[in-house]
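Engineer: could you look at this predicted model? Sequence included:
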Amino acid sequence: MRHYLAYLLTVILSSPTLTMAAETFITAPTMDVTVKAAITLPVCDINVIQSVGLPHAYPEQFAAGGIFSALGPTDYSGDDIYTPFNITLTNCGSETVPIPRTLRLTLFSPSIVDGVLETRYFPYSSESGGSVTKNLGVVIFNTDGASARNVLLNEFILTDQTATNSEQVFHFVARFQKVGTEEVVAGSYRASVLVNAAYE
């Protein structure tokens, strides 16, 4: 059986005894702090294309009135400004007795701010170095449900799932996201994100 093993750890914190000038002692009250943690078994082989190329865009599309300036991080327009890609899970385990579980599929990066993945800018004349840009990022949507949702804002959660060794395919799309007020300039923009999957 492959799943999270949860446990609780209670830590008692107390402050040191304080000494007053008249040798009177005051002891601060203790406080219970509950710390929750989970131990997980490695599950699922994750297959995803290593490089997702976004459609070419032009600086004027990010200026006022342009298609990208009109879209927020939660807006999915379905236009040709998206690149589709799949995340496929296999070998997630087979249980003798099927147990409804929650599948958590997380796309993570320390460079995600308010649901937007920060990018690094590379001028066309240089392929080395690159600099973090604050005016242009990437958003990623899952398109399996009735409405697309930005999976960089929250993890992708499916309830009442059974761990299976069969192939499971999830559909996503990515596009540029204009942030800030600075002008977007021509060049190469790159970003990276980690994908993690686990049943609990």
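Structural biologist: On my side now, so go ahead. Numbering: from 1, shown residues only.

Engineer: contacts and neighbour counts: CA atoms only from here.
Structural biologist: Will do.

Engineer: which SSE is the residue lying closest to Leu8 once chain neighbours are set aside in?
Structural biologist: Counting by C-alpha to C-alpha, 6 or more residues apart in numbering, Leu8 lies nearest to Lys36, which is 5.2 Å off, once chain neighbours are set aside. When elements are assigned from DSSP states H and E, Lys36 belongs to strand 31-39.

Engineer: determine the set of other helices and strands touching that strand.
Structural biologist: Applying 3 or more C-alpha pairs under 8 Å, 6 or more residues apart in numbering; DSSP states H and E, we find strand 31-39 packed against strand 5-13.

Engineer: what packs against the strand it packs on?
Structural biologist: strand 31-39.

Engineer: coming back round to it: name the surrounding residues that touch the strand holding Lys36.
Structural biologist: Applying C-alpha atoms under 8 Å, 6 or more residues apart in numbering, the external contacts of strand 31-39 come out as Tyr4, Leu5, Ala6, Tyr7, Leu8, Leu9, Thr10, Val11, Ile12, Leu13, Ser14.

Engineer: got another one to weigh against that:
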Amino acid sequence: MRKKIGAAVVGLAVTGVSLLATGSASSHGYTDSPISRQKLCANKTVSGCGQIQWEPQSVEGPKGFPAAGPADGAICAGGNSRFAELDDPRGGAWPATSVTSGRNYTFRWQFTARHRTTDFKYFITRNGWNPSQRLTRAALEPQPFLTVPYGGNQPPPTLTHSGTLPYKSGRHLILAVWTVHDTGNAFYACSDVQF
């Protein structure tokens, strides 16, 4: 009897360690420059964020944006209903990063699990976009203003790359999309900016 209980305890311990290891592997990445909504939630800069405050790296959804991917109105959460708070425009009151139109900007990603990567794409809202409404494809410029090919390589834990911001004025939203090379998914990060 004592051997059976000991074997059961060892089995449960191994299962627990395996689950912990798998849990960390299921997390991925987010942008912190410009700061994304999920990072604002994790930093406790904003409240009422729900589950995303504990896992800002997990905004994963189908890849292929804008032809495929998350549905309109659910883009900032990657189509993941567990993180729906990211799609709430909060009346246009998300904290915004100050940026300068037409200037070079350094984008930064933080990764908790580094996947082979196809590319990084950055979209921005059109002039006249209403920041108090949920993000839709119609609210975005049709083409990314920056695409960084990554050739199936694995990024380091922190990755930066630079690109020129488009000529805009006022409040806008930048959608960053990290396309994973060897799965059907991508990671999404919405960052509110003020030109």
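Structural biologist: Arrived safely. Just so it is clear, the structure is predicted and the values come from calculations on it, not from any experiment.

Engineer: can you pull the TM-score for these?
Structural biologist: Once superposed, chain against chain, the TM-score is 0.33 (TM-score structural alignment, normalised by the length of the second structure); 89 aligned residues with a C-alpha RMSD of 4.1 Å.

Engineer: after the longest helix along the second structure comes which helix or strand?
Structural biologist: Of all the elements of type helix in the second structure, the one with the most residues (DSSP state H) is helix 2-25. Once the chain leaves helix 2-25 of the second structure, the next helix or strand it forms, by DSSP H and E, is strand 29-33.

Engineer: from the contact counts, what lies against that following strand?
Structural biologist: Checked by 3+ C-alpha pairs under 8 Å, 6+ apart, strand 29-33 of the second structure has helix 37-42, strand 104-111, strand 185-194 packed alongside it.

Engineer: could the ones you listed go into JSON lines alongside distance to Val148 of the second structure?
Structural biologist: Listed next are those as JSON lines, based on distance: least, C-alpha to C-alpha, whole Å:
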{"stretch": "helix 37-42", "distance to Val148 of the second structure": "22"}
{"stretch": "strand 104-111", "distance to Val148 of the second structure": "11"}
{"stretch": "strand 185-194", "distance to Val148 of the second structure": "14"}
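
Engineer: dump those to TSV, plus distance to Gly16 of the second structure and mean neighbour count.
Structural biologist: Listed next are these as TSV, based on distance: least, C-alpha to C-alpha, whole Å; neighbours: other C-alpha atoms under 10 Å:
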stretch	distance to Gly16 of the second structure	mean neighbour count
helix 37-42	26	25
strand 104-111	24	17
strand 185-194	27	24
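
Engineer: right, and these - which one's nearest Ala8 of the second structure?
Structural biologist: With C-alpha to C-alpha as the measure, strand 104-111 is the member of those nearest Ala8 of the second structure (35.6 Å).

Engineer: show me what whichever helix or strand comes after that closest one is packed up against.
Structural biologist: Using DSSP H and E, the helix or strand that follows strand 104-111 of the second structure in sequence is strand 117-124. Packing partners of strand 117-124 of the second structure (3+ C-alpha pairs under 8 Å, 6+ apart): strand 146-153, strand 171-180.

Engineer: out of those strands, which is the most enclosed?
Structural biologist: The highest mean neighbour count among those, using mean count of other C-alpha atoms under 10 Å, belongs to strand 171-180: a mean of 24.
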